[in-house]
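Participant: Here is a sequence together with a model predicted from it:
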Amino acid sequence: MQLHVIDSRQDWRSWQSRGRQALQVLAAFAGGLAMLFLVLEQRPGGWWRIIDIAVGALACIALLFRRRAPITIGLILAVAAAFCATAGVANYVALFAVARHRRLEQAIMVALVDIVGSLGFWLLYPANSALSLTIVVNTAIALAVVAWGALQKTQQDLVVVYRDRAARIVRERELRAEQIQMAERARIARDMHDSVAHYISLIALYAGGLEVAGENAKNVSHTAATIRTTATSALSELRTVIGMLRDGTLVVPEETSRQRTVENLVDQARQAGQIVVAHLDRGVVQEKTAATDEVYRIVQEGLTNARKHAPGAMVTVNVHLDEADVVIAISNPVGDSAAILPGSGAGLVGLAERVSAIGGVLEHEIIDHGDGKIEFRLQGRVPA
């Protein structure tokens, strides 16, 4: 239905354009006849009058092609107007088309040909007016037509420039909005990546404990329930990632803000069998501040990396307030044991960008204490 309406509008505009062109041709021919019979005192007679009218009619019909070849039509009609009175009005319409669609220099050139043609017409019919009056009138008309056409061309060019500028502004605005949207999606995806890696590492730790214990494992049902709960949380976070990357839909994870605390992270790690020694400033980890989410992410990444790359190692977590900043330090020894989960290294990179965006600093290093004691340390400082 909408396509049919668009086609109807285009057909209507096409008919309007054809109607305007027909009216212009008829008006030019009517003006030429008026000049022949009403204006001129000395006019052609006999067969030459019929030839004059026929040439004027053809000149007016030639106006239909003035937009395709304005200079050619303008020069032809200038020559025709030098001999035929009925081509005089069509001649200036063609001159206007040259000024409207071509450069000003070209329009002035055609206007000079028109003025010379008017002198030729005066030589054929000198009784109509004095030579000086003929030159002045035709020069004034030619310059006025050129100026009017040039003004129309300038206005059209300005409209095109403004239209292009408006379209460019709209495109830039859409591009900026898309970039902001993509940046937000990437930020949320990084956050969800950290959460999913955290839960998957917990599941791997629980499952490893069951595998080692075998049939002698105690509280198998409790451990299985914990694995199920952790897997549900991981799926919830993963659903959020997929929704954001696929169509921008934000699915709120089931985990509440009350659960997203540093203390809860430490408790989850200990329940999964990870050895964690935590020194937490209660005022920092329990109070909701601008740095709460970043502190949570740093501790989460540190515990997750320890479970991936140093299974069974003791992890030390320190969170305290240092003047106006919250300082986070997470360390664990690095042994020769293989990582239980692969890592891409993107977690620390993305987290460093996020911390840097709020004016904080995140660094990590491997420290060799000698005697084969190697320690991985993750340190962060974020504004409180």
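Facilitator: Done, it's in. Residues are numbered from 1 along each chain as shown.

Participant: switch to C-alpha atoms for all contacts and neighbour counts from now on
Facilitator: Will do.

Participant: A helix includes residue 318, no?
Facilitator: No: read with DSSP: H, G, I helix; E, B strand; the rest coil, residue 318 is strand and lies in no helix.

Participant: And it, how far from residue 257?
Facilitator: Residue 318 sits 22 Å away from residue 257, going by C-alpha to C-alpha, to the nearest Å.

Participant: And these two? Which one has more around it.
Facilitator: Between residue 318 and residue 257, counted using other C-alpha atoms under 10 Å, residue 318 has the larger neighbour count: 16 against 8.

Participant: Residue 326 is in contact with that one, correct?
Facilitator: No: the pair residue 318 / residue 326 is not scored as a contact, 10.3 Å apart, by C-alpha atoms under 8 Å.

Participant: Name all residues that make contact with residue 19.
Facilitator: By C-alpha atoms under 8 Å, 6 or more residues apart in numbering, residue 19 lies in contact with nothing.

Participant: now residue 248
Facilitator: Neighbour list for residue 248: residue 185 [criterion: C-alpha under 8 Å, 6+ apart].

Participant: same check, this time on residue 337
Facilitator: Contacts of residue 337 (C-alpha under 8 Å, 6+ apart): 309, 310, 311.

Participant: mind checking the end-to-end distance for stretch 334-352?
Facilitator: End-to-end distance of stretch 334-352 (C-alpha to C-alpha): 22 Å.

Participant: which SS class is residue 321?
Facilitator: Of the three states, residue 321 takes strand under three-state DSSP.

Participant: Where does the nearest residue to it once chain neighbours are set aside sit, in terms of helix or strand?
Facilitator: The shortest distance from residue 321 to any non-neighbouring residue, by C-alpha to C-alpha, 6 or more residues apart in numbering, is to residue 327 (6.1 Å). Per DSSP states H and E, residue 327 falls inside strand 325-334.

Participant: One more: residue 199?
Facilitator: helix 131-213.

Participant: follow-up on the earlier one: just how off-centre is the strand holding residue 327 within its chain?
Facilitator: Distance of strand 325-334 from its chain centroid, counting by C-alpha atoms, centre = their mean, to the nearest Å, is 42 Å.

Participant: for comparison:
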Amino acid sequence: MRRKLTNWLVDAAFCLFAVVFSMLIADSVLPADLSATARAVEDTLWALACAAVFVRRRWPVALAVVLVLAGIWAHLLTGPTLVALFTVAAHRPPRVTAWVAAVALAPAPLVVVRQVLEPEPDRFARGVVFFFLILGSIGWGLYIRSRRQLIASLRERAERAAVDARRQAREDMAREMHDVLAHRLSLLSVHAGALEFHPGAPPAEVQRAAGVIRESAHQALQDLREVIGVLRRPENGERPQPVLTDLERLAAESRAAGMNVALDQRVGAPEEAPPVAGRTAYRIVQEGLTNARKHAADAPVTVTVSGGPGAGLTVEVCNPAPGGSQRGPIPGAGQGLIGLAERASLAGGRLEHRQAGDRFLLTAWLPWPG
């Protein structure tokens, strides 16, 4: 794999650091009585060590160990050694870094013992500075490694949050389309079924049913356009959401479709209900009426809404148990009640559905802070 230009530039910068660092310390670390041959060997090893910086990414551990061991005899390898130790700490696991650091710091006790046996302040000071430089390079490498891991973790977390947000948006959109379209399409099915089972109905009744079918189809298309429009242009905000006061309109639509719906609203000021609670209550009643049309189209349905600030909002939809309709059941995916339970839970409430004798009850409680 070809190296990136930035990697070449970084390696060149580290090589330059090694060269400059070794040149700065040369006068203080090279013995004064060094022969010309020994100085040539020192310079050759120093040049090779500085050039080896360019392979530090491929063999960081081997390079660091070789430079540490070679530094026992050579005097100008401190700069390349610091770069190699930094690379190990920044790119290798902490366990490997610990082993390399142990090798690099192994001569430290010998320096202390030698100072005790043969005191030489300048030599001891150089040794202390050297080992502090080793610790500094390793510590800086560990910092860079932990920072890189932190950035990678934050990036991964952000990507995961974006995926979760997209999935949640899809689920919300699917739930919204189900709630809206299932209600409209069930109206279409009811009136189409009425025309099918009563082909000899009076023209006025046929005309009324056809008008309801046309209006329901038009409204379903309009709702679908609004939902898809929000999906395409999320920056424009969400589509207008229903509130608790819209229950009267919902019940009127169902009555116009031929259902026997009794709405008992015992909320003193429904316009003051929290938007989330009102919207969720509307969707619960909407789904309850849709299910009633599917399974008991000719039977009466009772919708009761009660509560207020502090006590919460209670919604109950009661209709005969499935099986009482003379028409065939309207097909469904069976996801409506699951979606309602999720809606109620997201709103901080709860939802239950059960069959009590020959009646089917859909009950929900939603919070309404006082």
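Facilitator: Thanks, I have the structure now. Please read these numbers as outputs of a predicted model, since none were measured by experiment.

Participant: Mind checking how well the two chains overlap by TM-score?
Facilitator: The TM-score (TM-score structural alignment, normalised by the length of structure 2) is 0.73; 340 aligned residues with a C-alpha RMSD of 4.1 Å.

Participant: Now the element after the helix holding residue 199 of structure 1, going C-ward?
Facilitator: Remark: after helix 131-213 of structure 1, the chain's next helix or strand is helix 220-247, criterion DSSP H and E.

Participant: Okay, buried residues for that following helix please.
Facilitator: For helix 220-247 of structure 1, the neighbour count (16 or more other C-alpha atoms under 10 Å) marks 223, 226-227, 230-231, 233-242, 244 as buried.

Participant: Kindly report the same for stretch 285-296 of structure 1.
Facilitator: By 16+ other C-alpha under 10 Å, the buried positions in stretch 285-296 of structure 1 come out as 285, 291, 292, 294, 295, 296.

Participant: for residue 194 of structure 1, what are its contacts?
Facilitator: By C-alpha under 8 Å, 6+ apart, residue 194 of structure 1 lies in contact with 297, 300, 301, 347.

Participant: Trace it over to structure 2, please.
Facilitator: Superposed on structure 2 with TM-score structural alignment, residue 194 of structure 1 falls opposite residue 179.

Participant: what does residue 155 of structure 1 give?
Facilitator: In structure 2, the residue matched to residue 155 of structure 1 (TM-score structural alignment) is residue 140.

Participant: on that earlier part again, buried residues of the strand holding residue 327 of structure 1, list them for me.
Facilitator: Within strand 325-334 of structure 1, the residues scored as buried using 16+ other C-alpha under 10 Å are 326, 327, 328, 329, 330, 331, 332, 333, 334.

Participant: hmm, back to that, now the contacts of residue 194 of structure 1: which count as buried?
Facilitator: When those are checked for burial by 16+ other C-alpha under 10 Å, the buried set is 297, 300, 301, 347.

Participant: So which of those residues are in strands?
Facilitator: Assigned to strands by DSSP state E, none of these qualify.

Participant: Need the counterpart of residue 356 of structure 2 in structure 1.
Facilitator: Taking TM-score structural alignment, the alignment pairs residue 356 of structure 2 with residue 367 from structure 1.

Participant: For its match, which three-state class applies?
Facilitator: Classification of residue 367 of structure 1 using three-state DSSP returns strand.

Participant: That one - how many residues pack around it?
Facilitator: Other residues near residue 367 of structure 1 come to 14 when the count uses other C-alpha under 10 Å.

Participant: ok, now how distant is it from residue 308 of structure 1?
Facilitator: Here residue 367 of structure 1 is placed at a distance of 18 Å from residue 308 of structure 1 (C-alpha to C-alpha).

Participant: what does residue 354 of structure 1 give?
Facilitator: In terms of C-alpha to C-alpha, residue 354 of structure 1 sits 22 Å off from residue 308 of structure 1.

Participant: Give me the more crowded residue out of these two.
Facilitator: Set residue 354 of structure 1 next to residue 308 and count neighbours by other C-alpha under 10 Å: residue 308 wins out with 23 against 19.

Participant: To what extent is the equivalent of residue 73 of structure 1 over in structure 2 buried, counted in neighbours?
Facilitator: The equivalent of residue 73 of structure 1 in structure 2 is residue 67 (alignment by TM-score structural alignment). Around residue 67 of structure 2 there are 23 other residues, counting by other C-alpha under 10 Å.

Participant: can you check residue 264 of structure 2 too?
Facilitator: Residue 264 of structure 2 - counted by other C-alpha under 10 Å - has 13 other residues nearby.

Participant: The counterpart of it in structure 1 - nearest residue in space that isn't next to it in sequence?
Facilitator: Counting by TM-score structural alignment, residue 264 of structure 2 lines up with residue 279 in structure 1. Of all residues not flanking residue 279 of structure 1 in the chain, residue 318 sits nearest, at 4.8 Å (C-alpha to C-alpha, 6+ apart).

Participant: Ok, residue 302 of structure 1 next?
Facilitator: Spatial nearest neighbour of residue 302 of structure 1, excluding adjacent residues (C-alpha to C-alpha, 6+ apart): residue 330 at 6.1 Å.

Participant: What's the match for that neighbour in structure 2?
Facilitator: Superposed on structure 2 with TM-score structural alignment, residue 330 of structure 1 falls opposite residue 317.

Participant: So residue 264 of structure 2 sits against residue 303, correct?
Facilitator: Yes: using C-alpha under 8 Å, residue 264 of structure 2 is in contact with residue 303, at 6.0 Å.

Participant: Check the gap between the spatially most central residue of structure 1 and residue 169 of structure 1 for me.
Facilitator: The residue lying closest to the centre of structure 1 (C-alpha atoms, centre = their mean) is residue 175, at 2.0 Å. Distance, residue 175 of structure 1 to residue 169 of structure 1, by C-alpha to C-alpha: 10 Å.

Participant: Over to residue 292 of structure 1?
Facilitator: Noted for residue 292 of structure 1: a distance of 39 Å to residue 169 of structure 1, by C-alpha to C-alpha.

Participant: returning to what we had before: for the contacts of residue 194 of structure 1, which ones persist in structure 2?
Facilitator: Compared against structure 2 with both residues aligned by TM-score structural alignment, their matches' C-alpha atoms under 8 Å, those retain 297, 300, 301, 347.

Participant: Can you list which of the residues you listed are found in helices?
Facilitator: Within those, residues falling in helices by DSSP state H are 297, 300, 301, 347.

Participant: Same list, the residues you listed, but as a markdown table with distance to residue 66 of structure 1 please.
Facilitator: Converted to a markdown table, those look like this (distance: C-alpha to C-alpha, whole Å):
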| residue | distance to residue 66 of structure 1 |
| --- | --- |
| 297 | 72 |
| 300 | 75 |
| 301 | 74 |
| 347 | 68 |
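
Participant: just those residues now: which is nearest residue 60 of structure 1?
Facilitator: The nearest member of these to residue 60 of structure 1, counting by C-alpha to C-alpha, is residue 347 at 76.8 Å.
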